[in-house]
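Model the structure of this input:
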Amino acid sequence: MKFAAIFVLFANAFSAGMMFLASVFISRYGGKELFGFFSVVLGVVVIGAKVSTLGLDVAIVRFLPKYRTEGRADAAGGIKRVAIGLTLVFSLVGALIFGTMLYYMRAFPGAVSFTVALALPMASLLAVFQNIIRADGNVSRAVIGEAVVRPATFMVFLVAVQFLLYDGLGNFTVGLGYTLALTASLVTVIVLVVVDKKVNWAGDFSLASDDFRQWLSHGVNLLLSESATALLNQSPIVLAGILLSAAEAGEMSAVIRLAMLVIFALTAVQSIITPFLSRAMSNNNTDELQALVARATGFTMAVALPVCGIFFAFAPELLGFFGEGYVQAVPLLRIMLMAYFLYAAAGPAVSLMTMTGQHKIARTVICWAAVIMMLAGATAMSFGGLAPAVWVSGAVVAIYPHVLAVLCRSRLGVDPTVLSLRFLLKR
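Have a look, this model is predicted:
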């Protein structure tokens, strides 16, 4: 687990770094408008991918360890097939709707609209296949496609287009580059699934109605919470693109993406511990749950504290990388840095709730947070511009994880917050 944690941390750091460089590259060579376009499209793809999976990608991680403990290989085969099949269908429908909206409502050319829309099924299927790998505890292999292949392919494509093609970067080339990057990462993960024989296509499998209802019930709850989480992270950017302008969406994107680097260690560690949380819960082992989340929180804070401090001090220089006109957003970046630091201090509360049977409560809290973010953020943005919207976003991001942490303590007897470090001192 230590090797996996180190590898996943470095993979996520590589991904965050490369996507940061890609954002800077697009902003520098394509301008605020193009960066805003890419940011809004990326936000829609992230949200759409969560919806298209129906939450079954996370349900795989929840149920596969349970089925292996019970010796139910047929049910394990069934949930994989259902997740892949339904995700493929819904993501293709979503891509058609997304492409049509871009073409008719935003007046983008057909080539741009549907090239960008193809990113949606690629991202959705990637989530399912990498969680098939993650459910076996192979978290280091699971992140190779998304955290290594995707950002590297995208960055190489952008550089090649800018310096080798006469026209340089534009809406079509940026959209095509991201779709190709997702395709390359999906192919990589599928190869790993096939080589490791994660899905026995010729083996027996069951689609019992009780199991199917359980998967969908769990999946829909996870769908709502996962989609709401994506909305919490992406809605300020998407709203800025809709209510303000592409340039201001680019400015908001620079602020949000820099601030979210504070929690990249938490994102990495949550992907590592989810199968172990499910296994510990199956054994009713509260001590193991507490030990897992305490170590995860310690690891998270060890990264979040210096990242937040350095970014806070050098905010003007970091925003200056994106080009002229971004430095004015320094106060906004510092607000969001503090918000995400408080988010990190809540620890892996979201994963703990969703992997231990408390997903309905987690769904309710996260969905209400997303609703507040959307309504209050849209109102603030409409009447006051970016600054009031950032205050709203920062408040919601900082508070809702701690509400989940309080529920973890009351319902599970497990403290996921920074205060859980006291358990490490006792060991």
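
CA only for contacts and neighbour counts going forward, please
Will do.

I'd assumed P121 was in contact with L92.
Yes - L92 is within contact range of P121, at 5.8 Å (criterion: CA atoms under 8 Å).

Quick check: P65 touching P275?
Yes - proximity of P65 to P275 meets the contact threshold set by CA under 8 Å, at 7.1 Å.

neighbour count winner among those two?
Relative neighbour count places P275 above the other of P65 and P275, with 27 against 20, counting by other CA atoms under 10 Å.

Show me what the helix or strand the more buried one falls within is packed against.
Per DSSP states H and E: P275 is located in helix 264-282. For helix 264-282, the packing partners by 3 or more CA pairs under 8 Å, 6 or more residues apart in numbering; DSSP states H and E come out as helix 2-52, helix 56-70, helix 119-134, helix 286-313, helix 349-354.

Show me how far the last one is from its chain's centre.
The chain centre lies 15 Å from the centre of helix 349-354; the measure is CA atoms, centre = their mean, to the nearest Å.

Run through the neighbouring helices and strands of it.
Using 3+ CA pairs under 8 Å, 6+ apart, helix 349-354 sits against helix 264-282, helix 359-384, helix 386-412.

Another sequence for comparison is provided below:
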Amino acid sequence: MFGSLLQLMRRDVTRGVAGTILLKVGSGGLAFALFSLAARTMSADAFGDFATWLSIAQIASVVGLIGQELLLVRFLNEYDVGGRTDLTKGVLLSSLKGSAIAVLISISAVAAVAYIRGEWWLMILSISAFTAVNAGLMLGSQIARSLVSILMGEGNREFFWRVAVVLFLIAILFGHRQLTPAELITAMAVAMSAGLLVQIVSIVRVLPNLRDVTARFEKARWRTSAFRFWLSSILEAANQYFDVIIVYWMLDPATAGVYFAASRLANLFAMLSAALYTFGARRLPSLYFSKSHRELEHTLKLMAEVTALCVFTGLFLVWVGAPHLLGLFGPHFVTQQWVLIVLAIGTAFQAAGGPAAAILQLTGHEREYVPVVAANVALRLIGFIVLIPWLGVLGAAISATASLALATIALNVLCRRRTGLDPSILALAHFSSGKADTYAVRTADSND
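You can find the predicted model right below:
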């Protein structure tokens, strides 16, 4: 077994996936430290308010980007393979202009809601600043990931700025001072601004060859794809952040804080999914559009091997250590260990499904993806309405897990039918039985 693992880790693809996973796990560890320290420097209600407004700001960032972050991943890879620098420049200019205008509108809407609710002026400013900087990092990370490196894209988006915020929270904790949600959101926005600046500089340094290129635009094509990506991004954001808002509304701020903490811990597996998406978004589209079928299938097999190892190890750790992990947020979190376990089962199932969503979106089948995510959101909300009054916060966890499992199955079925690829860990069974050649990669839809 040791020899097999050693051979696995020597492969380039495996090292790439493992490196991306380590980056995501490191980012997740810092996020865990950030939120656990925040819970200890705030009252239960204040932490719930922080979690809710943070979720609202993150949804607003996604809405404001109008799908441009996914559009760039889709077309920067296609144009890079085709050597179309004129279209590369055109899509960059178009995306930056459109997203800047839409983000300003989104910020205005969030600020108006906060003002109507009677929030303090510092809270309104901090939420607005966080929304703007978060949107900039989301868009910049996609450009940096495609043109510079995964480390520059994801490192600045999720890793480096969190180090500064964690150190700030440690100082607050040792100083025995209570933070307000507005103060913490402001600190996060300031730290993220530094990451965004580094990202911008790195992107500008690799773009000098585009200065003398005349930009060409495919606005009709981009507009169609961007709308689909926008819908899918909003639905994904709702899946990830809207739960906390619903729990806050149906129960109370303290319970919303508990659900937020449990969901962030369960994101151990969501981090694995995000790592697979990050690696896949950089490698798979170029293989797909260049019709490197065998290398594409081989890459998916290696990704599945790493995924299977991480999923089973992670589930064991959560099952055994749930009370201890929740205890890091505070004593009153420990009693909700089953909320964490149930949520972890759902995110583990999603991770085991592999990057089906990324493959569908980045190979021209994004319109197939949107109805599945919409159904996922609808099922989750119905489950919340039915189960929360009956089971409380555990009902919310059950609803989230059930809807996520169904969506993962649907996406994998669609991925196999539309592209001929099996991105899940079940693909390992096909390869071990010698049936890998039965999967033929289909060409991208001509209507993409």
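
what residues are shared contacts of P65 and P275 of the first structure?
Counting by CA atoms under 8 Å, 6 or more residues apart in numbering, the shared contacts of P65 of the first structure and P275 are A135, D136.

Show me which of L92 and P121 of the first structure is the more surrounded one.
More neighbours surround P121 than the other of L92 of the first structure and P121, with 28 against 18 (other CA under 10 Å).

The more buried one pairs with which position in the second structure?
Under the alignment defined by TM-score structural alignment, P121 of the first structure corresponds to A132 in the second structure.

could you list every residue that touches its match?
Counting by CA under 8 Å, 6+ apart, A132 of the second structure touches S61, V103, L104, I107.

The first structure: which residue goes with the third one?
Right, L104 of the second structure. In the first structure, L104 of the second structure lands on L92 (TM-score structural alignment).

on contacts alone, who are the packing partners of the one helix or strand that match maps to?
Taking DSSP H and E as the definition, one finds L92 of the first structure inside helix 73-104. With contacts defined as 3+ CA pairs under 8 Å, 6+ apart, helix 73-104 of the first structure has these neighbours: helix 2-52, helix 56-70, helix 110-117, helix 119-134, helix 209-239.

average distance between that helix and the second structure?
For helix 73-104 of the first structure, the mean deviation from the second structure after alignment is 1.3 Å (mean CA distance after the TM-score superposition for the first structure).

That helix: how far from the chain's middle?
Distance, centroid of helix 73-104 of the first structure to centroid of chain: 18 Å (CA atoms, centre = their mean).

That one versus helix 2-52: what angle between them?
Angle, helix 73-104 of the first structure to helix 2-52, by axes from the mean of the first three to the mean of the last three CA atoms, to 10 degrees: 60 degrees.

angle of helix 73-104 of the first structure against helix 119-134?
Using the same axes, to 10 degrees: helix 73-104 of the first structure against helix 119-134 is 160 degrees.

related to what we said a few turns ago, now render the helices and strands packed on helix 264-282 of the first structure as CSV, adding distance to I399 of the first structure.
What follows is these, written out as CSV (distance: least, CA to CA, whole Å):
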stretch, distance to I399 of the first structure
helix 2-52, 21
helix 56-70, 24
helix 119-134, 27
helix 286-313, 17
helix 349-354, 12
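
Out of these, the one nearest E248 of the first structure is which?
E248 of the first structure lies closest to helix 2-52 among these, at 7.2 Å (CA to CA).

what number of residues lie near S146 of the second structure?
S146 of the second structure: 22 neighbours (other CA under 10 Å).

Not counting sequence-adjacent ones, nearest residue to the residue opposite it in the first structure once aligned?
Taking TM-score structural alignment, S146 of the second structure has A135 as its aligned residue in the first structure. Spatial nearest neighbour of A135 of the first structure, chain neighbours left out: V61 (4.5 Å); criterion: CA to CA, 6 or more residues apart in numbering.

Understood, closing this out.
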